[in-house]
Every structure is written in structure tokens, then in C-alpha cells.
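Undergrad: here you go, sequence then predicted model.
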Amino acid sequence: MNRPPKRILGRRELVDFPAFALREVEAKVDTGAYTSAIHCTNIHIETTAGQPATLVVNLLDPGHESADGCALAFTEFVLRDIRSSNGEVQERYVIRAVVRLYGEDFEAEFSLSDRSDMKYPVLLGRSLLRQGRFIVDVAKRNLSYKTLARAGARRTRR
């Protein structure tokens, strides 16, 4: 069986979220985390009679002023126990979202949490890394974007 080659990610990557109209969001690649995470606040459930519950959050990324604080709503979500970086188990809402790396879209689970005390608004965990057949080189950064930029530069020179 021919498997596609593994792609290398650095310890930090710039990722896109096409459904949220976000490009070049700084993400920390964390092989110690199982689930990926996105920085959100004001996470709450809204209900309307006869309608499914809606999870509403404010997406926060000061690096993207147009998206900083924008409200996102999800009708498909789960509440799950997630172990935080300090070892505590917290209940968090988890959604499925598409993240783009190396120009390819990957659907993955993302827990929604207030990451304001963290340096990066997005964390990429093992479940996403396995799916995309990635390996991590901690000495590198932004390999996905650099590869696409080089490919784009080659196309424009032709």
C-alpha cells in the first residue's frame, strides 16, 4: 500500500480557518495535547423554543481585528472532559472545524476555551497531527506557509 509522505510541521505554524474567514492564525503545535483548541470567550448556550440548542462564542484573536470578538454560532457540538495543560480536568465544548495546512483542508475537533493566558490563540493536538500524517520538527517554524509561498513564487516566475 502506497502511503503519502509525511509532512513536517514546525513547533509553530500559521493556519487558516476557511469557514471563519481567518488566515494566518498563529498556532502552537502540541504533541502532548490530544485535542486541538481555539481561543474563545463568552461561551454559552442559547435556546429557542422548538429549535436545537445553539452554542455561541466570541472568537478572539487580536492579530485579526476583523475577527477579534466576532460571534460564532454552532448547532453541532459536544460537551467533553478535557485535561488542561496544568493537569486539571475541565468540561469544555468541542466543535468540528476545518483547518488548512499545506494548502489542504483537515477537519478536526477543537475545544473552545479562554486561552488569554496563553501566547497562541490556537493549539494543534495529536488527533489532527495523526490525521494529516504530520511529524514535528521543534527546530522549525511556519513550514506550511513557507512551502506554499515558495511554490507560489515559482509559479509566478514561469
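TA: It's in.

Undergrad: going forward, measure contacts and count neighbours with C-alpha atoms only.
TA: Noted.

Undergrad: and stretch 93-107, which residues are buried?
TA: Using 16 or more other CA atoms under 10 Å as the test for burial, stretch 93-107 gives 93, 94, 95, 97, 98, 99, 100, 101, 102, 106.

Undergrad: tell me if I'm right that the third one and residue 113 touch.
TA: Same thing as residue 95. No. Residue 95 is beyond contact range of residue 113, at 11.4 Å (criterion: CA atoms under 8 Å).

Undergrad: give me the distance from the longest helix belonging to the chain to the chain's centre.
TA: If you go by DSSP state H, the chain has its longest helix at helix 143-157. Mean C-alpha position of helix 143-157 versus that of the full chain (CA atoms, centre = their mean, to the nearest Å) differs by 22 Å.

Undergrad: now for it, which elements pack on it?
TA: Using 3 or more CA pairs under 8 Å, 6 or more residues apart in numbering; DSSP states H and E, the elements in contact with helix 143-157 are strand 7-17.

Undergrad: how far does stretch 61-76 sit from its chain's centre?
TA: Taking the mean of its C-alpha atoms, stretch 61-76 sits 13 Å from the chain's own mean (CA atoms, centre = their mean).

Undergrad: so how far is residue 12 from residue 119?
TA: Taking CA to CA, to the nearest Å as the measure, residue 119 falls 11 Å from residue 12.

Undergrad: and the next element down the chain from the strand or helix carrying residue 112?
TA: Of the helices and strands defined by DSSP states H and E, residue 112 is found in strand 104-113. Using DSSP H and E, the helix or strand that follows strand 104-113 towards the C-terminus is strand 122-124.

Undergrad: and the contacts of that following strand?
TA: Applying CA atoms under 8 Å, 6 or more residues apart in numbering, the external contacts of strand 122-124 come out as 25-31, 33, 35-39.

Undergrad: for comparison:
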Amino acid sequence: MTAKIIVGWREWLSLPELGINKIKAKIDTGARTSCIHALNIEEYERDGEKWVKFIAQPLQDDEHTKIQCDVKVKKMKYVTSSSGQRELRYFIETMLHAGDKSWPIEVTLTSRASMKFRMLLGRTAMENRIVVDPALSHLL
């Protein structure tokens, strides 16, 4: 059995396949799905498959750092936010780098402009890999 990564309630992560080298994430065991802040989401077709392009702004309070992302859509599904709002979201799959470990995770795309964190890491992405110590931060 592989040792689990210990993380705090917030961590710096990266999503290298999207070109996001650094994004501050809230580690949220209460959320099933993970999500990232995405703007100007546009769906298009490539080789008969559904793709999206969007702008990621991975750094809070930094409107100048913008990363153009293009990725295949895994599925679309309704997600209920913590405020009870249902929203149809794009699900994508991408590699997560947490410390010296990497694995593929599902991420939804949504506006998190009003939120403190540009990414939420949900429990599905953490399953069998991460243990959270809520008293700590930035262990990775």
C-alpha cells in the first residue's frame, strides 16, 4: 500500500496539462467534485469529440495572469454548489500534481470569481491518496 499524502486545509497544487503550474486550492472533504475557476468557456468540436477552451486565472487577486486552456470534455452533469445552486458543468480529466505525487482527477469548470480559492479539491480526487489535517496549511 502506498503511503498517503498529508495535506492541510489549503495547499498549492498544479495542473500541468492545463499549463497551470501553481494554484491555491481549498481542500474540501465536504465536496464530492473538484472544480477550477474558468472564464469564457467555449465548446467546440474536434475530430468528432466535444472540447472546451477557457481562460484560467489561477491566482486570486491577479486578473493579469491568464492561461488559455483547451481540453476534451469528459461529460456534462448538473452539480449542486454549497449554496444550493444547480449548475450544468463541463467535466474534464487532467493530471494533478500534489507535492511529488501525480494522478488523474476529474475537475468541473465554473466561475469562482467571488470565492477565495481558485480551486476546490473534492473528496473523489483525494480518495485513497490524501489525509487532511485541518489544523495545518501549505504542507506541499
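TA: That came in fine, so what should we check first? Every value quoted in this text rests on a predicted model; they were computed, and no experiment measured them.

Undergrad: and the TM-score between them?
TA: After superposition, the two chains reach a TM-score of 0.88 (TM-score structural alignment, normalised by the length of structure 2), with 139 aligned residues with a CA RMSD of 2.1 Å.

Undergrad: follow-up on the earlier one: higher neighbour count, residue 119 and residue 12 of structure 1?
TA: Under the criterion of other CA atoms under 10 Å, the comparison of residue 119 of structure 1 against residue 12 puts residue 12 first, with 24 against 10.

Undergrad: coming back round to it: tell me which residues in the longest helix of structure 1 are buried?
TA: 143, 144, 145.

Undergrad: show me what contacts the last one?
TA: Read it as residue 145 of structure 1. Contacts of residue 145 of structure 1 by CA under 8 Å, 6+ apart are 13, 14, 101, 102.

Undergrad: export those residues as CSV, with columns for distance to residue 65 of structure 1.
TA: Shown next, in CSV, are the contacts of residue 145 of structure 1 (distance: CA to CA, whole Å):
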residue, distance to residue 65 of structure 1
13, 19
14, 16
101, 22
102, 24
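
Undergrad: nearest to residue 6 of structure 1, of those residues?
TA: Looking at those and their distance to residue 6 of structure 1, the nearest is residue 102, at 11.6 Å (CA to CA).

Undergrad: grab the nearest non-local neighbour of the closest one.
TA: Excluding the flanking residues, the one nearest residue 102 of structure 1 by CA to CA, 6 or more residues apart in numbering is residue 144, at 4.7 Å.

Undergrad: now residue 21 of structure 2
TA: Counting by CA to CA, 6+ apart, residue 14 is the residue found nearest to residue 21 of structure 2 once chain neighbours are left out, at 4.7 Å.

Undergrad: picking that back up, show me which of the buried residues of stretch 93-107 of structure 1 is closest to residue 61 of structure 1.
TA: residue 99 (15.5 Å).

Undergrad: which ones are touching the equivalent of the closest one over in structure 2?
TA: Using TM-score structural alignment as the criterion, residue 99 of structure 1 maps onto residue 96 of structure 2. Each residue near residue 96 of structure 2 by CA under 8 Å, 6+ apart is listed here: 13, 14, 15, 16, 102, 103, 104, 105.

Undergrad: could those be laid out in TSV, adding distance to residue 81 of structure 2?
TA: Shown next, in TSV, are the contacts of residue 96 of structure 2 (distance: CA to CA, whole Å):
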residue	distance to residue 81 of structure 2
13	22
14	23
15	22
16	26
102	27
103	25
104	23
105	19
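
Undergrad: mind checking the SS state of the match of residue 99 of structure 1?
TA: Under DSSP: H, G, I helix; E, B strand; the rest coil, residue 96 of structure 2 falls in the strand class.

Undergrad: hmm, back to that, now the angle between strand 7-17 and the longest helix of structure 1, please.
TA: Between helix 143-157 of structure 1 and strand 7-17, the angle comes out at 80 degrees (axes from the mean of the first three to the mean of the last three CA atoms, to 10 degrees).

Undergrad: residue 33 of structure 2 and residue 106 touch, don't they?
TA: Yes. Residue 33 of structure 2 lies in contact with residue 106 (CA under 8 Å); the separation is 7.4 Å.

Undergrad: who's more crowded, those two?
TA: Set residue 33 of structure 2 next to residue 106 and count neighbours by other CA under 10 Å: residue 33 wins out with 22 against 19.
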